[in-house]
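>>> Sequence first, predicted model second:
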Amino acid sequence: MTDTTANGVTVRRSATDGYWTSDRAARRRRSRHAADMRLRAYGIVAIGLAILLLGILVASLISTGYTAFVQTEIAVPYRLDATEVGRDDPASAEFRDVVRSSIRAAFPEAAEENFRELEQMFTPSTHFLLRDRVVEDPSLIGQTVTLAFPASDIVDQLAKGQVDLELPEDRRRISDFQARVFQEMEERGLVATPFNWGLLFNSNSRFPELAGLSGAIVGSFYALLVCFLISFPVGVAAAIYLEEFAPKNRWTDVIEVNINNLAAVPSIVFGLLGLAVFLNFFGLPRSAPLVGGMVLSLMTLPTMIIVTRAALKSVPPSIREGALGVGASKHQVIWHHVLPLALPGILTGTIIGLAQALGETAPLLLIGMNAFTTSPPGGLLDASTALPTQIYIWADSPERGFQSRTSAGILVLLSFLILMNAIAIVLRNRLERKW
């Protein structure tokens, strides 16, 4: 600090006068502002890159999987003669002959040597589908009814523009005769492409045109139900004890470290544990949703404990102190005050943990939950598959028709994950309390 006198006036000057207005200070300000702008730009670029990659993923799935949500069907008049299809026991009739005779009558111009190619344009399970329709509605017996059934995979690909007819006949799966007949079918109005409800309500099949996700959806539901019934009460109880009752000593520190480590263990390790303990030691049935749910509960339990402890810690200490001050017991404080306030965070973490378990594949493959089942499981001990393992099976299948169904299965799985996360957000917003 210095004093200067000019014209009889004393002026006190600080050593920092001019510090904020000098050229050096201006350069520092510009440098800081540039650093702030670079940091903001890095964040925008990172978010944009993440959105771009997500958009590429979703676009690739939609571009390859949207065709699986429609199915080509061919309508043919089927003559259900009462002499061939008995009214007393229609299920025992030989519907394969009914289908062949109906196809011959619908396309009389086809030569005998081309009939096999004509028959291959229909799904090989047409006679089973016709049988099920007649068993469901016996009044059809004795009539000639026009019914639409799925076309074979090669015809379905042709209808969706996935077959290049410019290639030589020996380099494509569909023949010139079949392509010509399909064009005639379209001109006669026998071909339709409705929404493929079978993708959601059919079980797995060797034929792509009939394969669906019904068995996988039911199997995933059973597995997640078992996972929830085990991991939720055990995880919440363990978190309450560790957070509210357990003394802070070396043993509890070891337990907390191990819980945090288990949350980071790869899921395939839990699959090996389930294979060794549940299948080999206890002898539980292979491919059962019960075993799958128990393995998934082992995987989600550490996460459930960590999330619940974090929710309990978020409750202000004044809530506990106020309840204890009016004479409530420790049990009453936790059950009537702390737990209800922590419930939104607990439920949110639980749903997110279940969503993570829904997308796990490796542990389910190790316990054999990739069985080929033609009907949904009827219980927890029936052989079943799950959504991620069903997608894996389709991706490994050589038939081209399963390629689009693989992408469609991923879209269905992502829809369930988005729905579960949306439910978690809604529950958190509706149950969250302000204090």
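Noted; the coordinates are in hand.
>>> can we go C-alpha only for contacts and neighbour counts from here?
Noted.
>>> so where do the helices sit in the stretch 1-150 of the chain?
23-65, 95-106, 115-119, 126-136 (DSSP state H, counting those that start in this stretch).
>>> Included below, for side-by-side comparison, is a second structure:
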Amino acid sequence: MTDQRSQAEIVRQSLKRRYRKERRFRFYGIAAIGVALLSLVILFTDIIGKGYTGFIKTTITLDVVLDGEVMYLQDAADPEQLDMADFQAPIIRALQQYFPEAQDRRDVRELSRLAGSYASNQVRDLLKAQPELLGTTQTLEFLAHDSVSVYVKHADNPSYSIRLSEQQQRWVDQLVADGVIDTAFNDVLFSRGDSREPSNAGILGAIVGSLLTMVVTLVIAFPVGVAAAIYLEEFAPQNRITDFIEVNINNLAAVPSIIFGLLGLAVFIGLFGMPRSVPVVGGLVLALMTLPTIIISSRAAIKSVPPSIREAAEGIGASKMQVVLHHVLPLAMPGMLTGSIIGMAQALGETAPLLLIGMVAFIVEVPDGFFSSATVLPVQIYLWAGSAEQGFVELASAGIMVLLTFLISMNALAIWLRKRLERRW
């Protein structure tokens, strides 16, 4: 009887230890999830906190007198006179209507720095397009200088250094109170290419460059990857050669992306002489990087098709090619699409291989073709993050938010396609 009680006690103690271990394991799992979620919240809070102001632009609205004498311009239709005219002068005169005391050279210089450096170009383009406006008064909206924009949006934030003089700050405060300086949605961010001045910089060029690069990547990687997966899974004999190929495909999936950039630099640019910084070369490099992921996911999708499907098709006389094309491929396509979209999302966020093939260039114009000079979103963010101007800090965070939106959308599309198209047997 004593032995039975001691055995029961041993069992109870053992169960208690097991239950304690199980509770500890659950706690560790919950703690790990909590740490991951906390890190994600901190990351998104930091990005959104720095980047939401990137979607806001600061503007100055002025009644500008297009006086030919002030601009040294008699005929706005004459290209030579347009090249020699002073288009900054009417903007300064418009600002002096609010600050008539600003007359000496130093005050005029500081006053001229309130408007962005492209304001004079805006007046020039207006007169070039409509020469008849010379001598009239026009209400024009200019982008404020980057220092003014930082002051308006971050005056109370000590982490941002204000580069305006005390006099300029008083002027800006008065213009804000008068409604001359205002903030609005930053449509410039989505309508222009890169610029040396943050207030004029946009990501449209990078978005178009990314889309063109992804088109090249998809057109090359998806059919080649699916064809390779079908051959290896359905037609290739099981021998040392196919085993060697499979091992190398799995190894390529783990190769650092910068290696593919070196390969593209050596082969596409060095050997074939293709131009740098064009979507075609970027798409070829990313296609090589994405191929292993697409092949592996496509093979897994083909393996998930039950053997009974193949046996039933062969039983009614279908050839091997008909079995694959008419039965196996349609059933495996949802998994193939999911893996391909995830691979494309990974390629969209890559920077290292594209830096090596020259897609780090300063691109102002929006690319209009696959052989036009272009950059991509991750590289544009990289360039902005390394710039000294504070305005580029918020633009880099805003670009990260745009990139994350694309990545999350692509992953959501992959999940939706998998749920929508998957078959259950």
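Sure, I can see it. Being a predicted model, the structure only gives us computed values, none of them experimental.
>>> about what we covered before: out of the helices of the stretch 1-150 of the first structure, which gets nearest to residue 259 of the first structure?
helix 23-65 (30.8 Å; C-alpha to C-alpha).
>>> That closest one corresponds to what range in the second structure?
Mapping helix 23-65 of the first structure onto the second structure (TM-score structural alignment) gives residues 9-51.
>>> Quick check: which of the helices of the stretch 1-150 of the first structure is nearest to residue 343 of the first structure?
Comparing those under C-alpha to C-alpha, the one sitting nearest is helix 23-65, at 31.6 Å.
>>> returning to what we had before: turn the helices of the stretch 1-150 of the first structure into a markdown table, including distance to residue 414 of the first structure and mean neighbour count.
Converted to a markdown table, the helices of the stretch 1-150 of the first structure look like this (distance: least, C-alpha to C-alpha, whole Å; neighbours: other C-alpha atoms under 10 Å):
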| stretch | distance to residue 414 of the first structure | mean neighbour count |
| --- | --- | --- |
| helix 23-65 | 10 | 13 |
| helix 95-106 | 39 | 17 |
| helix 115-119 | 37 | 15 |
| helix 126-136 | 31 | 17 |
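>>> Out of those, which gets nearest to residue 16 of the first structure?
Per C-alpha to C-alpha, nearest to residue 16 of the first structure of the helices of the stretch 1-150 of the first structure: helix 23-65, 11.5 Å.
>>> re earlier: mean distance between the match of helix 23-65 of the first structure and the first structure after superposition?
Compared with the first structure after the fit, stretch 9-51 of the second structure shows a mean deviation of 1.2 Å (mean C-alpha distance after the TM-score superposition for the first structure).
>>> Relative to the whole chain's centre, how far out is that stretch?
33 Å (C-alpha atoms, centre = their mean, to the nearest Å).
>>> One more: stretch 201-215 of the first structure?
The answer for stretch 201-215 of the first structure is 16 Å, by C-alpha atoms, centre = their mean.
>>> whereabouts in the second structure does it align?
Stretch 201-215 of the first structure maps onto residues 191-205 of the second structure, going by TM-score structural alignment.
>>> which residues touch that stretch?
57, 116-118, 143-146, 149, 188-190, 206, 362-367, 374-377, 380, 389, 391-392, 395, 399 (C-alpha atoms under 8 Å, 6 or more residues apart in numbering).
>>> that older thread, and the helices of the stretch 1-150 of the first structure as a markdown table, adding distance to residue 298 of the first structure?
Output for those, formatted as a markdown table (distance: least, C-alpha to C-alpha, whole Å):
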| stretch | distance to residue 298 of the first structure |
| --- | --- |
| helix 23-65 | 30 |
| helix 95-106 | 49 |
| helix 115-119 | 51 |
| helix 126-136 | 42 |
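>>> quick one: which of these is nearest residue 271 of the first structure?
Closest of the helices of the stretch 1-150 of the first structure to residue 271 of the first structure is helix 23-65, at 27.9 Å (criterion: C-alpha to C-alpha).
>>> Check which helix or strand the counterpart of residue 416 of the second structure in the first structure maps to.
Using TM-score structural alignment, the equivalent of residue 416 of the second structure in the first structure is residue 426. Using DSSP states H and E, residue 426 of the first structure falls within helix 401-431.
>>> re earlier: list just the one of the helices of the stretch 1-150 of the first structure that sits closest to residue 257 of the first structure.
The nearest among the helices of the stretch 1-150 of the first structure, by C-alpha to C-alpha, is helix 23-65 at 32.3 Å.
>>> mean offset of the helix holding residue 426 of the first structure relative to the second structure (after superposition)
Helix 401-431 of the first structure differs from its equivalent in the second structure by a mean of 1.0 Å after superposition (mean C-alpha distance after the TM-score superposition for the first structure).
>>> If you count neighbours, what's buried in that helix?
Within helix 401-431 of the first structure, the residues scored as buried using 16 or more other C-alpha atoms under 10 Å are 401-414, 416-417, 420-421, 423-425, 427-428.
>>> And stretch 374-389 of the second structure, by the same measure?
Neighbour-count burial for stretch 374-389 of the second structure [16+ other C-alpha under 10 Å]: 374-385.
>>> Output the residues you listed as a markdown table; include the columns distance to residue 292 of the second structure.
Formatted as a markdown table, those follow (distance: C-alpha to C-alpha, whole Å):
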| residue | distance to residue 292 of the second structure |
| --- | --- |
| 374 | 26 |
| 375 | 25 |
| 376 | 22 |
| 377 | 23 |
| 378 | 22 |
| 379 | 23 |
| 380 | 27 |
| 381 | 27 |
| 382 | 26 |
| 383 | 29 |
| 384 | 31 |
| 385 | 31 |
